[in-house]
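**Student:** Dropping a prediction and its sequence here:
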Amino acid sequence: MSDNTAVANELKDKGNLELKNNRYDDAIKYYTEAIALVQSAIYYSNRAQAHIKSENYGLAIADATKAIEIDPAYLKAYYRRAVAESAILEYKKSLADVKKVLARAPKDPSCLKLHQDLTKVLKTIAFENAIAVNEKQSPIAELDFDSMIIEAGYKGPELQIQVDKATKAVSTDLDLKYVGEMVELFKEGGKIPKKHAFAIVCVANQIFKQEKSLVEIGLKRSKTAASGELQLEGCETITICGDTHGQFYDVLNIFSTFGDTGPNHTYLFNGDFVDRGSWSCEVALLFYCFKILYPQNFYMNRGNHETNDMNQVYGFADECKAKYSHKLFLCFSESFNALPYATLIGQEYLVMHGGLFSDDNIKVDDIRKIDRLKNKQPPKQGIEMELLWTDPQPEEGRSASKRGIGMQFGPDVTAKFCEQNDLKAIIRSHEVRMGGYELEHNGKLITVFSAPNYCDSQHNLGAVINLKTNSDGEYDLDFKTFKEVPHPNIGPMAYTRNMGF
């Protein structure tokens, strides 16, 4: 064994230990150092696994492909490439790689499970395509509240539901007392009646549909508000939160730590409130209740996980089915289509889930012009996709996405966009940050992530941004971090189609 090989194996072993302990960045560093010494299929394949755990699926595919080039017989590389391909919804490519493994290892349990999951999701997609109905058909419009009954034995809060015969608009007597009792019911492992859940989604959807694709809000200050901006009279704080991913107990901790939403405290949740975590229904219903109670003080941007293809794999669709019904998921899906894509605060801070664009000619006004109700799901390319999917990079310019979807943009792209649109900064989410938040691109771009100890494994802090006005009438940003809180003994991904990730 050469000296290089011996050192590389030691680095690989260190990487394996870091991977086992969920320290994925450190694992990637050690594997990279090993690869610099020896071009080994094992090292590339192991780094692919670390990238999978970091959700860098594009990089994982590249590493697994390199491992296969070095050793076409190395089955782990095919499996890991299949896992990464399934994570970015490339199901047919994933299935092809799985079949290559099973041709030589027909009893491999991981591959058999992935094959089963892929076959199931492909059948589901084929079935949905076969029964695809007119774009104008609405699951929410088909709801018949008169025919719905409250489940036997239900002892939770009551909710009166009315439907206007002329307009078909739905209304309820939802109040804070109901929400408080609903939360306690959820904490005990209970559910509200399906009829209540349908009504909450329906009423929230009516409110979302009245909002613009770009919501424009601001705190009252000496400066004259721009046309189209809603100044929040009496509001002292706007709290911006990143991904929460079904971590219901951490969401409750956000409100208990930083204050309840209401006329003097506005919240903006910046997408990805469902999937992965095992209480996505509870988080979504709570957020929708707050939207109904405080439509001008509670806002939600769409994330890449508020989409059908992600929900089918990462848990929300199956969670809705398990806890309520598949039809409730269809109604949630319709309401996700009405969520705004971005929020502009005081004409100075643009908040979206993913990031900036592949075209320098895109302006804030182009977000205003998005007809989000035109499509049932976001297009696979263009401004809507990029608002949901793109990520920053430290290098100048643009490059292919480490995720395998969208692209990455550098500090020059951010600086130019902010200058052209007279913005102080971009605020986005979409990625774990170990400290809960990070100032990037010379302070022109801020990432905030609000799911602490993401998926019970990342050991990251959560964070929020409190935006207030100072004595000069300017906005100040105050970054607050928090740790995870205990939750019932149900792990993340309980409703996820495993797919190996």
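**Tutor:** Cool, the structure landed.
**Student:** From here on, just use CA atoms for contacts and neighbour counts.
**Tutor:** Will do.
**Student:** Now the longest helix along the chain: buried residues?
**Tutor:** As assigned by DSSP state H, the longest helix anywhere in the chain is helix 109-130. Across helix 109-130, burial judged by 16 or more other Cα atoms under 10 Å covers 111-115, 117-118, 121.
**Student:** ok, and here's another one to check against it:
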Amino acid sequence: MISNSPEAEKLKELGNEQFKLSNFPKAIELYTAAVEKAAGNQRLVCLSNRAFAHIKMENYGLAIIDADEILKEDSGFIKAYYRKGSAYLLLGKFDDARKEFKRADTLTQGKDADIQAKLKQIKQAIYEREFAKSIERPDEASEPIDIQDIHVEQGYDGPRIDNDISEVTPEWCENLMNHFKDQKKLHKKYAVILLQKVGEILKSQQNVVEYDVPKDLEFTVCGDTHGQFFDLINIFKINGNPSVKRPYLFNGDFVDRGSWSVEVMMTLFAWKVCNPDIMHLTRGNHESRNMNKLYGFEGEVKHKYDDKVYELFQTVFNCLPLAYTLSKQVMVVHGGLFSNDGVTISELQKLNRFREIPEGGPMADMLWSDPIKQNGRHPSKRGISISFGPDIAHKFLNENGLSLLVRSHEMKDQGYEVEADGRVITIFSAPNYCDQMKNKGAFIIFKGGEMKPKFIQFDAVEHPKLPPMAYARNYGMFM
């Protein structure tokens, strides 16, 4: 029998302490050190703990790799199947998740209530998926909602659009934000009007919008906001509301996780309708039906509105541009770069973006990939797309005549990170992500004519006592 290493045990316990503090990157570092010094079952436990920390960091691909490594040595290690099933479930891969949880269920002889509950959830999710396919109609997404059929109650005291969309002015947008701060909702009639109009605007844009920042104008780029409405309002408090003199680009992942995703989305859409040149939006991997079912947005929209409004949101999400280029120097995209060399901006303009996000190909890469410190291409830590090294970034930027890649998609402790010799920037604008990560938020200001990034950091602000994922189905609450 292999005896436990005291040093590995100490590192594992230190990792557990960091995990309890929600310092998951440090926990992963300590578990990794423990894995290197441990052997036998002790090593497998450390791998299992690291897999759990990877799940918390949304590194689902790495969690699956750790689980597979455990199962190579011990096919009866129940938690490995649980970790693997959890990772697949959080990727929306319900069939793969069911397979892993069924293996765990067999090993526990059907006596583990938590595993049974997960299997029940997965069964329901698969049923809903198949039912939706069976009733799907090709023209369903384009079927309009007749706003004349929507009655506005006499007691409604929020912003209105009584005649035409020109009523959506900067003052109207400010009134909307104040209405949301008072925890009131925009009436369904006006929400539908905004969604229909913003869909028209977005549909007319290129896949990669080519935008020239006027000389001396300050152009602000923000990263993920993830339903953190009160932190979004704080960005505008710090930096000013969107205006002709201060346009914004929000780089995807507006929704899910945070429980005010509707408010975030309607605020950004209102400013876009007010003046398309002062609010710019790109699609993130969470602007998708699959993610919205898992991480709260579907439940939130159906709670605050109804199924038809949710379908209208999905139609609009499919219209969002995939990226921007700023002054032919900076590319802004939610995820990152590509599984293959030789991709050009002109080729990206030919993609059909008016669809659900595919599992592979250039569109998936743009919304899912991540940078990595090592050169070359590597398997994705998320389980979708790839990780790309500095050499891949340099090659793509040079071939397309660009100097800088700005992307989001990853929480950073300081709100941003600069890598690849200063040519790749990650920007993340959801401070204290999910009310537990204790990270700062940040945004970038580019001054036209110079196009050098200036970083502004900020802390989370207080919000009403509604937890993250309040409208989700608890798929993400794994232990």
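**Tutor:** In hand now; what should we look at? Worth saying up front: this structure is predicted, and the values here are computed from it rather than measured.
**Student:** Assuming the best superposition, what's their TM-score?
**Tutor:** Superposed pair, TM-score by TM-score structural alignment, normalised by the length of structure 2: 0.95. Supporting alignment: 473 aligned residues with a Cα RMSD of 1.6 Å.
**Student:** which residues touch the longest helix of structure 1?
**Tutor:** 79, 83, 86, 91, 94-95, 98-99, 101-102, 106, 312-313, 497-500 (Cα atoms under 8 Å, 6 or more residues apart in numbering).
**Student:** run the last query once more with 10 Å
**Tutor:** For helix 109-130 of structure 1, contacts defined as Cα atoms under 10 Å, 6 or more residues apart in numbering pick out 76, 79-80, 82-83, 86, 89-92, 94-102, 105-106, 132, 309, 312-313, 497-501.
**Student:** Go ahead and name everything in contact with whatever helix or strand comes next after that helix.
**Tutor:** Sequence order places strand 161-163 as the next helix or strand after helix 109-130 of structure 1, per DSSP states H and E. Here strand 161-163 of structure 1 makes contact (Cα under 10 Å, 6+ apart) with 144-146, 168-174, 195-196, 199-200.
**Student:** Please pick the buried ones from those.
**Tutor:** 170-171, 174, 195-196, 199-200.
**Student:** Pick out whichever of those sits closest to Lys53 of structure 1.
**Tutor:** Set against Lys53 of structure 1, the nearest of these by Cα to Cα is Ile200 (35.1 Å).
**Student:** Tell me how far whatever residue of structure 1 lines up with Gln116 of structure 2 lies from Ala105 of structure 1.
**Tutor:** By TM-score structural alignment, Gln116 of structure 2 lines up with Leu112 in structure 1. Noted for Leu112 of structure 1: a distance of 10 Å to Ala105 of structure 1, by Cα to Cα, to the nearest Å.
**Student:** burial measure for whichever residue in structure 2 pairs up with Asn460 of structure 1, as a count.
**Tutor:** Aligned by TM-score structural alignment, Asn460 of structure 1 pairs with Asn439 of structure 2. Asn439 of structure 2 has 23 neighbours, counted by other Cα atoms under 10 Å.
**Student:** repeat for the one 4 residues further on
**Tutor:** Applying other Cα under 10 Å, we find 25 other residues in the vicinity of Phe443 of structure 2.
**Student:** which strands and helices sit next to the strand or helix carrying it?
**Tutor:** Assigned by DSSP H and E, Phe443 of structure 2 belongs to strand 441-447. Here strand 441-447 of structure 2 touches strand 218-222, helix 229-239, strand 248-251, strand 416-419, strand 424-427, strand 453-458, going by 3 or more Cα pairs under 10 Å, 6 or more residues apart in numbering; DSSP states H and E.
**Student:** Quick one: closest of the ones you listed to Asn275 of structure 2.
**Tutor:** Across these, Asn275 of structure 2 has its closest neighbour in strand 248-251 (11.3 Å, Cα to Cα).
**Student:** what span of structure 1 lines up against the closest one?
**Tutor:** The aligned range for strand 248-251 of structure 2 is 267-270, by TM-score structural alignment.
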